[in-house]
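What would the 3D arrangement of this be:
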Amino acid sequence: MGADAKTAMKVDMTEAAARRIARIVSNEAGKTALRVSVEGGGCSGFSYKFDLVDTRNDDDVAIEKDGATVLIDDLSLVYMG
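Sure, this is the predicted structure:
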């Protein structure tokens, strides 16, 4: 199964979210995408991180819609479905 099929089953981005993400990213010089990641949080569970970035990693799955790009690494994607 390719990354696009895997993403379609796990994560969806609404049109409103895509517009908002695109607007936020466009206001940050040199940034091209929103990176979402999940980290272990110990006793309090998982921690979700949101960063504006300008590069893609080899293990990123890209979700693109209406001019917005969201990047999620393979490991974090497992916890977002």
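
C-alpha from now on. contacts and neighbour counts both.
Fine.

For this protein, which segments count as helices?
Along the chain, counting by DSSP state H, helices occupy 3-10, 15-26, 74-78.

could the ones you listed go into JSON lines alongside distance to residue 39 and mean neighbour count?
Putting the helices of the chain into JSON lines (distance: least, Cα to Cα, whole Å; neighbours: other Cα atoms under 10 Å) gives the following:
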{"stretch": "helix 3-10", "distance to residue 39": "18", "mean neighbour count": "12"}
{"stretch": "helix 15-26", "distance to residue 39": "21", "mean neighbour count": "16"}
{"stretch": "helix 74-78", "distance to residue 39": "8", "mean neighbour count": "15"}
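
Could you pull out the buried residues of stretch 34-50?
Going by neighbour count (16 or more other Cα atoms under 10 Å), the buried part of stretch 34-50 is 34, 35, 36, 37, 38.

how far away is the third one from residue 48?
Distance, residue 36 to residue 48, by Cα to Cα, to the nearest Å: 7 Å.

Residue 31 and residue 54 touch, don't they?
Yes: the pair residue 31 / residue 54 is scored as a contact, 4.5 Å apart, by Cα atoms under 8 Å.

For the comparison step, fold the sequence that follows:
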Amino acid sequence: MSISITPPARERIRQFLDRTPGAAGVRFGVRRTGCSGFAYVVDLADAVQPDDRTLDVDGIPLIVDARSLPMVDGTVIDFRRQGLNASFVFHNPNATGECGCGESFTVG
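Here you go, the predicted model:
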């Protein structure tokens, strides 16, 4: 199981964690949605659930549920600013397609 976080994404995630000292870590996974099937979920986690796996990624506790694990294995999480917009960007080798708006993806 391998998930990487780029330096800009690490900095942004640490900002969120520093503002929420009680957080168990950052939840990363997928949910069913959109026109292609799945969308990424990145949120602060209050607790670790029994079916979660916690990864230490450069000092960041990354919490991934068992259902999402095979779909996000190998993903690189990045953070980009373009003008007034800022967002996390995901480079997922398991994604076989994305919708036109970039909000959802499919896996083979």
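
quick one: what's aligned to residue 33 of the second structure in the first structure?
In the first structure, the residue matched to residue 33 of the second structure (TM-score structural alignment) is residue 41.

which residues touch its match?
Residues near residue 41 of the first structure by Cα atoms under 8 Å, 6 or more residues apart in numbering: residue 47.

now swap in residue 69 of the second structure and tell me
Going by Cα under 8 Å, 6+ apart, residue 69 of the second structure touches 1, 29.

so what corresponds to it in the first structure?
The equivalent of residue 69 of the second structure in the first structure is residue 77 (alignment by TM-score structural alignment).

follow-up on the earlier one: so which of the buried residues of stretch 34-50 of the first structure belong to strands?
If you go by DSSP state E, the buried residues of stretch 34-50 of the first structure have 34, 35, 36, 37, 38 in strands.

Between those, which sits nearest residue 19 of the first structure?
The closest of those to residue 19 of the first structure turns out to be residue 34 (Cα to Cα; 12.3 Å).

measure the closest residue to residue 33 of the first structure other than its chain neighbours to residue 41 of the first structure for me?
Once flanking residues are discounted, residue 33 of the first structure sits nearest to residue 69: 5.0 Å by Cα to Cα, 6 or more residues apart in numbering. Per Cα to Cα, residue 69 of the first structure is found 26 Å from residue 41 of the first structure.

ok, now residue 71 of the first structure?
21 Å.

and if you look at residue 7 of the first structure?
24 Å.

So the corresponding residue of the second structure for residue 56 of the first structure versus residue 3 of the second structure, what's the distance?
Taking TM-score structural alignment, the alignment pairs residue 56 of the first structure with residue 48 from the second structure. Applying Cα to Cα, the value for residue 48 of the second structure to residue 3 of the second structure is 18 Å.

For the corresponding residue of the second structure for residue 28 of the first structure, the count of nearby residues, please.
Using TM-score structural alignment, the partner of residue 28 of the first structure in the second structure is residue 20. Using other Cα atoms under 10 Å, residue 20 of the second structure is surrounded by 14 other residues.
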